[in-house]
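Engineer: quick one, fold the following:
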Amino acid sequence: MSLVIIPCHSVWKAAINDENPLNLGQLPEHWVLAPFQLEGRDHFAMIKHGLQGVKTLVDTIGQDTSADANNMLFFSGSKTKPQLNISEGESYYKLIQKILKFDEQVKPLSKIFDDPELVDLVHTIKNSVSDQVLDSFLSTNVTYEECSLDSFDNLYYSLLKYHEMFSVYPKKIVVVGFEFKRKRFVYLHGRKALGIDIEYIGIDPKPIGLSPEQSKTYFDDLKFQESKNALVPFEKDWYAVRKPLLDKKQSRNPFGVVPSYPELISLHHPQVLEDREFFESVVLSKYKNFEN
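Structural biologist: Take a look at the predicted model:
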């Protein structure tokens, strides 16, 4: 029983009205991207996260022959863009399906994506299973979670959705995301806030046309921003229930999405109750079966 989680970071616009068969998310304008997501061509990394997630789960299912395997892939992300009434998770889900079902007799993927790693991932997946098996897999074992407003939610709500579907928690959890966010997911969200171990597959952005010095500056800044905007705040606020993390979450919820998972508990607690005490007295008690 494995769960692969893809934290989403944007919305593929054509998920609402897909009129162009050659729109596979290869151009920045196919997405709603923030300025900081442009230099590194983050949309290519996002697509690779989804494809790597599919590959990981295909490999897992090939090794897990138990009748009640319950192996799943969730694209996790809420309706964060006010101009588009669709969740990040659903848009990723639709895009990855479109890419994997794309007929290369129309146009080779290598002519659409100038990213050999991305194209290789598609071919590896399609060469590992028949089209019929892949179609069945994409409809049965892949879905989306659309309440998450930050990285903690990506992990927490995905676990709750899995339990909602199968009445148990997954035995194995794999997150596929940006490499520079590894510590945030593995240590702060997984071990510290939820008391679980997760596997993490990291794929970072790949800016092009930069000198070695410029490339170093780019990745140094990624690490700095990750520390400033995520690691330090989450060290002080494990569950994002206080400012500034709470304000950031609320700003990402223009449609007022409210999660309703049966196993959901309120993570808001008095500031006098330290996060560690809250974890030990409330979280561990409620979710003692997170790791079966």
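
Engineer: from now on I want contacts and neighbour counts done on CA atoms only, so please keep to that.
Structural biologist: Will do.

Engineer: for the one helix or strand residue 46 maps to, name the packing helices and strands.
Structural biologist: Assessed by DSSP states H and E, residue 46 sits inside helix 42-63. With contacts taken as 3 or more C-alpha pairs under 8 Å, 6 or more residues apart in numbering; DSSP states H and E, helix 42-63 sits against strand 2-7, strand 72-76, helix 88-100, helix 116-128, strand 172-177.

Engineer: that helix: how far from the chain's middle?
Structural biologist: 11 Å (C-alpha atoms, centre = their mean, to the nearest Å).

Engineer: any chance you could list what contacts it?
Structural biologist: For helix 42-63, contacts defined as C-alpha atoms under 8 Å, 6 or more residues apart in numbering pick out 2, 4-6, 8-9, 25-28, 31, 37, 69, 71-73, 75, 92, 96, 115, 118, 121-122, 124-125, 176-178, 203-206.

Engineer: also this sequence, please, to line up against the first:
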Amino acid sequence: MLPYPATQSSSTHPKRSLGNYLTTSSSSTTSLSLSVGGGSLLEKRKVSELLRQRSRVTNLALVLILGLLGVSLVANFRGWMDGEETTGGGASSIGDLLPPKVIADTVDISEEMKTLSHLIVVAGHGIWTGHDASLREKDDQWLLEPYQRGGQTVDAIFKHIQSGSDLVLSDPAALLVFSGGQTRPLADQTEAQSYHHLATASSLLPPSFPRATTEDFALDSFQNLLFSIARFHEITSSYPSRITVVGFGVKEARFKELHRAALRFPEARFEYVGIDLAGDLTSFYEGERKNGYHPFTLDLYGCHPPLVSKRRRRNPFARWHPYLSSAPELKELLEFCPAHAGGGEGGLSGLGVVYEGRLPWDGR
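Structural biologist: Below you'll find the predicted structure:
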């Protein structure tokens, strides 16, 4: 029982228990006692009076607080259970599966975009800096690595852009995503933006074509795939049921055997369109095996050196991707990084460590 305030006199309000308060009567109140619904009117008045007594916390307030606490506990428990059921043990609550309202309110997804199901990815490998599409075959119109110069690389890149454009125009259920970040220190745009600009300038795509967009944060081939899936969600509010990637043929094994497997995307609904340079490519395939494919076998998610070191070098403007909030179903996958597990070069054994959490395409 809560005490009476210290300002009240014990002679005016003697301390007594609730039981004494209900059973004690005097000659001055006996005449008011009436039987109502099985209890006396006096008793009911006394209970009401007691609950309204001034105290540090009134008895009525205590009852209300305990009631609200009970309701809150039940609501929180139900919300936690709903979140577990929705995420399969991934996100901690249903709120984790919703993008921030302050951002979501600025996005208007059309009904046409919501019907799309096929993701077409064109992975970036350079940045076109020109304005005249007729000069696109000249190396000085591009920001390239030294080994990419000589004319053949930019010719193959343009064929990638052309192939992706042809694919999206032939499939009304497809969204074309040019993927690649602001990877060069001298760049004022991303790889993806330059590809999209060139596609439009070359009339490969109609002006303001709604089913072509850019993904502007990827720093390597794994992120080209993962981030493009997240970008698809931003545009359509769903995840693709089919994926086609367009890139160099030399990277096909890397995408199909490693990146797709790391994301556990169904092999039957994944396609790769490889377009290579002309001529003898023996040295290119050897270089890919050593510097591309093999490092990812040891580190599927690219989160340890040397792969994460390459990402840092390719991010001179310190850009941060938005997909933790815009694609919350992928949050744990986006942050997944297996610890060093022994074996292989550098103490890694990433090939056997695959993300096991729930993914949007599971069971499709």
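
Engineer: care to give me the TM-score?
Structural biologist: After superposition, the two chains reach a TM-score of 0.74 (TM-score structural alignment, normalised by the length of structure 1), with 232 aligned residues with a C-alpha RMSD of 2.0 Å.

Engineer: dump the helices and strands packed on helix 42-63 of structure 1 to JSON lines, plus mean neighbour count.
Structural biologist: As requested, the helices and strands packed on helix 42-63 of structure 1 are exported to JSON lines (neighbours: other C-alpha atoms under 10 Å):
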{"stretch": "strand 2-7", "mean neighbour count": "26"}
{"stretch": "strand 72-76", "mean neighbour count": "28"}
{"stretch": "helix 88-100", "mean neighbour count": "23"}
{"stretch": "helix 116-128", "mean neighbour count": "15"}
{"stretch": "strand 172-177", "mean neighbour count": "22"}
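
Engineer: make JSON lines out of these and add distance to residue 220 of structure 1.
Structural biologist: Below are the helices and strands packed on helix 42-63 of structure 1 laid out as JSON lines (distance: least, C-alpha to C-alpha, whole Å):
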{"stretch": "strand 2-7", "distance to residue 220 of structure 1": "22"}
{"stretch": "strand 72-76", "distance to residue 220 of structure 1": "27"}
{"stretch": "helix 88-100", "distance to residue 220 of structure 1": "27"}
{"stretch": "helix 116-128", "distance to residue 220 of structure 1": "23"}
{"stretch": "strand 172-177", "distance to residue 220 of structure 1": "18"}
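
Engineer: now for the closest residue to residue 135 of structure 2 other than its chain neighbours, how many residues are close by?
Structural biologist: Closest residue to residue 135 of structure 2 apart from its sequence neighbours, by C-alpha to C-alpha, 6 or more residues apart in numbering: residue 141 at 7.2 Å. When neighbours are counted by other C-alpha atoms under 10 Å, residue 141 of structure 2 registers 17.

Engineer: cool, and residue 294 of structure 2?
Structural biologist: 15.

Engineer: state the distance from it to residue 307 of structure 2.
Structural biologist: As judged by C-alpha to C-alpha, to the nearest Å, residue 294 of structure 2 and residue 307 of structure 2 stand 11 Å apart.

Engineer: residue 259 of structure 1 is nearest to which of the helices and strands packed on helix 42-63 of structure 1?
Structural biologist: strand 72-76 (12.7 Å; C-alpha to C-alpha).

Engineer: so which bit of structure 2 is that closest one matched to?
Structural biologist: Per the alignment by TM-score structural alignment, strand 72-76 of structure 1 matches residues 175-179 in structure 2.
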